[in-house]
Structures are given as structure tokens and as C-alpha cells.
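K.L.:
I need the structure of the sequence given here:
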Amino acid sequence: MFLHAEPKSPSTLGTTQDQALAWFARLQDSKTSQRDRAEFADWLAASPAHQAAYDKVARLWQSQALNVALSQYAAIPLPQKQQKPPPQRWAAAACIVLASGWLLLGSGLIERWQADAVTATGEQRRIVLADGSAVTLNTDTALAFNTIGERRGVKILSGEAYFEVQPDKTRPFIVETEQGTVRVVGTRFSVKTGGATQVDVESGIVVCAGLRGDSRQLTAGQHTSIAGQGVAGITPVDTGRAFAWLNGRLIFQDQPLAEVIAELDRYHPGAIVITDAKLGQTRVTGNYKLEDTAAIVRALADISGARVINLSPYLTVLKG
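P.N.:
Alright, predicted model coming up:
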């Protein structure tokens, strides 16, 4: 990603994240006009996603993890926050640092530097904790242990994990994510991070809480998600499909191809892209072993009538 520092409306850029980065960079310049600020206010008001994206950029700018990661990752002189560079250099400095930081976030490097346990793409790992509970990390996952004194728990920095928690009513087990917490005494469940935190319960009871203080109690066979707006309603979940990855399988029933490919891409050593929106809406059903993701792509192409184009070992395109 590359952001231009010259005057250009951030609203004309592609993704919400790119726009948020550009707005943040522009607003660092002391020469920002009232018109710029009015346009920024209009952009924020246009969608809740805009405010969330901008807040994420602001948190990144203030993050100590970004400073540490950038200093280890690249020879980029970081602007010292206690020293103010000339106004005309603010936008360029902010763009360089934030764009670099966004790339680090996208690659998961910051999370991995903060983590106590990680898995690579396609890898799974089971860890037994000190209290006898166990956590299984799914593909491309990073988590930090959060057991201090009488407190039991972990923080999922990115990815997905399955928990088998040993009962202890005096010491609840707490899983933290960016969007909220999952609190349990003893049960089996999974937590998946992303735009929202997805929670599926296999057995027992869990309490999911959002950052605003709202919460919901889930029991076996139930699902919810936690986002900035709070905890969503409870829905039933097919545990056979939800936990299929524990057995090295990907199971889906009458789902859009785009959703299936997005899930498969988490296990694939490279990017899988669908170029046709109509193709992405094709409904597919399947039950596959995850050990050969390229074979699954070919099978899905046969089912949906798509062509597979391998542009490189790390880029596969599905075309209608």
C-alpha cells in the first residue's frame, strides 16, 4: 500500500482502511483547513465503519508495539512524538509510519512479537496449560497467556482457538479479544477473531461480554459474535461443521463460494481470489480434508464451473 501526501481527498481512495490512514495523515498537518475538517466530519458520519477504522489507525499510531515492531523490522526513522517536525513533513511522516505499520498488522508480525504461542498458515498446535486446561490453535493464530496470580486465561491476538477448560468455580477462565471477553468455568468452545469475535460452544456454558458492558450467556450448540456495537443475538450452530477443523476438515453446506474461499484461504499458503462477483454467489456444499488446499480449490472450481488460473505459487485466481 502507498499513500500520497499531496492534497487529495482521502474519500476518493479505495478501501475504508486506506481512507482512514489518509485522513489521519492529513489531519496531522497544521495547515489543514476548515474545509478539510468539515469533509472529514462528513466522512466519519457516513458510516460507523469509518469511525471504527479511524479509531484503529489512531490506536496504531499511539501503540508502543508499532514502535518496537518498526524498529526491528525496517530502518525507518520514527518521528519522535515529543519533538514536532516541520508541519509540511507531518503528512509524509505519518504516511510512512502508518502504512508500514498497517503492512505489519496485515502480515501479523506485530501480533507474533507480542504472542507466547503462534501457528503458521495451515498449522495447528495443542497446548496444555498449567491448570490442566488445553487450547488448540488453528491456522495462522497468535495468543498470549494471561494467567496472573489467581487469574486464568489467554488473549487471542489473531486467529482462532479451541478451548477445553478444566472446571474451577473459584477461578473463571477468561479469553480476551479486541472486541470483548468470553468467561467460563469449565467447558469446550472456540473463539475466532477478525472483524468481530465469533464464539461457538460445544458443551457447557460461556458468558460473552462486549466492551460496552452488555453480555449474553451461551450453552451447547449456540453461537454469537462480539463487535464494537456489542454482543449479537444467539443463534444455533452446527457443531459438526464449526469444529471440523479440529479433525483437519473443512465442511460447508449450501454456502456462497466466496465465503468458502475466504475460509479456505486461511489454510492456503498464498492468496485465492475470485474475480467474478456472480461466481462468488454460487452456492456450494462439500466436506474436504484440509491437507491439500490446492485440490479443494480445483474441486470447488469443478462444482461451480470456474476456471483456475495459477498466476504464481502464491496467487490463485478463480474466474467464471
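K.L.:
Could you use CA atoms for every contact and neighbour count after this?
P.N.:
Will do.
K.L.:
which stretches of the stretch 151-300 of the chain form helices?
P.N.:
Ranges of helices within the stretch 151-300 of the chain are 239-242, 257-264, 277-280, 293-304, based on DSSP state H, counting those that start in this stretch.
K.L.:
for the stretch 1-150 of the chain, same thing?
P.N.:
Counting by DSSP H, counting those that start in this stretch, the stretch 1-150 of the chain has helices at residues 16-27, 34-46, 48-62, 64-73, 87-107, 109-114.
K.L.:
structure for this one too, so we can compare:
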Amino acid sequence: VRASVRDTAFAVRYLNGEAQVQVQRGDVDLSNTFDDARVRLSAGESIRIGPKGFGQPAKLDPSKDMAWVQGRLVFENCPLSEVLAELRRYYPGWIVNNNEQLASVAVTGNYRLDQPLDVVRSLAHITSAKLSEYPALVILN
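P.N.:
As a prediction, the model looks like this:
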């Protein structure tokens, strides 16, 4: 994927095999080098790009979708499996969930990025999960 930008503020995130482009200000022109597909995003829009190419453009919720730029993660009824996947990006070790029933628990919250282990501890507490901590390894059971 190629991007063409001018006087623009945008962010690119990669998670679970997909890139997500989020535009805060200006316009971003994207082109796929595989099939020459093109998309233009404007301020307040985002798009996911995966193995099958571009997804559908979507509207951003800046208070939620761009919170990570200000050092926060905001979730609204998000499955715990997705929350943990996001936290793994910021934790220097491993975060493992051995309890599949926890994976679908809906999480709503606003968390600081600089303390991902504290977020995992909090999530374990509110879900009554057992938490085992080791150097560079956290396990939810």
C-alpha cells in the first residue's frame, strides 16, 4: 500500500494481520500496489487494510479511536480477547489468556497505555479471573 499525504495528521496501526489508517486532519490517498485499487480518506475517516485489500471506509470516533495517540486506550463493549490483543502491543512480555470463557466478556473502560500490567490486573479483578504473574509473563485463568 502506498500513501500520498500533504499537511495531514494521520496514524497507522497494525493489529491481527490488518493495518488501520486513521486520518485526523487533511486527506490521505491510498493505493494498493497489488490490484491498483485506490481510496481517498478525509479527516475523521479510517479504513482497514488486510490480505484481501481495502475494507470499507468508516467514521472515526476521535475520543475513542485516536485515544492511543494521547496515551490512552478506550473500549466500549469490546470483547476481552480484543482488549488483551491491544494491550499486548504495549507490554514488553507475554499476556496469555487460558480461560476461553473470558475471551467474550465485554469490556468498557478508559485505560492508560503506560501501565498495561495494571490494566490486566484490573481486568482480572473485575472478571474474578485468577492472575499469575512471572517475569515478562502474565497468565489469566
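K.L.:
Need the TM-score between these chains.
P.N.:
After superposition, the two chains reach a TM-score of 0.90 (TM-score structural alignment, normalised by the length of the second structure), with 139 aligned residues with a C-alpha RMSD of 1.4 Å.
K.L.:
TSV for the helices of the stretch 151-300 of the first structure, including distance to G195 of the first structure?
P.N.:
Compiled in TSV, the helices of the stretch 151-300 of the first structure are given as follows (distance: least, C-alpha to C-alpha, whole Å):
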stretch	distance to G195 of the first structure
helix 239-242	18
helix 257-264	13
helix 277-280	20
helix 293-304	24
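K.L.:
between those helices, which gets nearest to Q229 of the first structure?
P.N.:
Closest to Q229 of the first structure of those, according to C-alpha to C-alpha: helix 257-264, at 22.9 Å.
K.L.:
what stretch of the second structure lies opposite the closest one in the alignment?
P.N.:
Using TM-score structural alignment, helix 257-264 of the first structure lines up with residues 80-87 of the second structure.
K.L.:
average distance between that stretch and the first structure?
P.N.:
Its matched residues in the first structure lie on average 0.6 Å from stretch 80-87 of the second structure after superposition (mean C-alpha distance after the TM-score superposition for the first structure).
K.L.:
how about that stretch: buried residues?
P.N.:
Neighbour counts over stretch 80-87 of the second structure (16 or more other C-alpha atoms under 10 Å) mark 80-84, 86-87 as buried.
K.L.:
And for stretch 205-217 of the first structure?
P.N.:
Using 16+ other C-alpha under 10 Å as the test for burial, stretch 205-217 of the first structure gives 205-206, 208-211, 215-216.
K.L.:
Tell me which of these fall in strands.
P.N.:
205-206, 208-210, 215-216 (DSSP state E).
K.L.:
Redo those residues as TSV? Include distance to K155 of the first structure.
P.N.:
Shown next, in TSV, are those (distance: C-alpha to C-alpha, whole Å):
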residue	distance to K155 of the first structure
I205	19
V206	16
C208	14
A209	14
G210	15
S215	18
R216	20
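K.L.:
Which residue of the second structure sits opposite E160 of the first structure in the alignment?
P.N.:
So, by TM-score structural alignment, E160 of the first structure is left unmatched.
K.L.:
Let me fix that, I meant to ask about A220 of the first structure.
P.N.:
Residue pairing (TM-score structural alignment): A220 of the first structure is matched to A43 of the second structure.
K.L.:
cool, A242 of the first structure as well?
P.N.:
Matched to the second structure by TM-score structural alignment, A242 of the first structure sits across from D65.
K.L.:
Can you tell me how far that match is from R72 of the second structure?
P.N.:
Computed as C-alpha to C-alpha, to the nearest Å, the D65 of the second structure to R72 of the second structure distance reads 10 Å.
K.L.:
do A129 of the second structure as well
P.N.:
Taking C-alpha to C-alpha as the measure, A129 of the second structure falls 24 Å from R72 of the second structure.
K.L.:
what's the helix or strand for V308 of the first structure?
P.N.:
In the assignment (DSSP states H and E), V308 of the first structure maps to strand 307-312.
K.L.:
Any idea how many residues pack against L311 of the first structure?
P.N.:
If you count neighbours by other C-alpha atoms under 10 Å, L311 of the first structure ends up with 9.
K.L.:
wait, isn't it in contact with V317?
P.N.:
Yes: contact criterion C-alpha atoms under 8 Å: L311 of the first structure and V317 qualify, at 7.3 Å.
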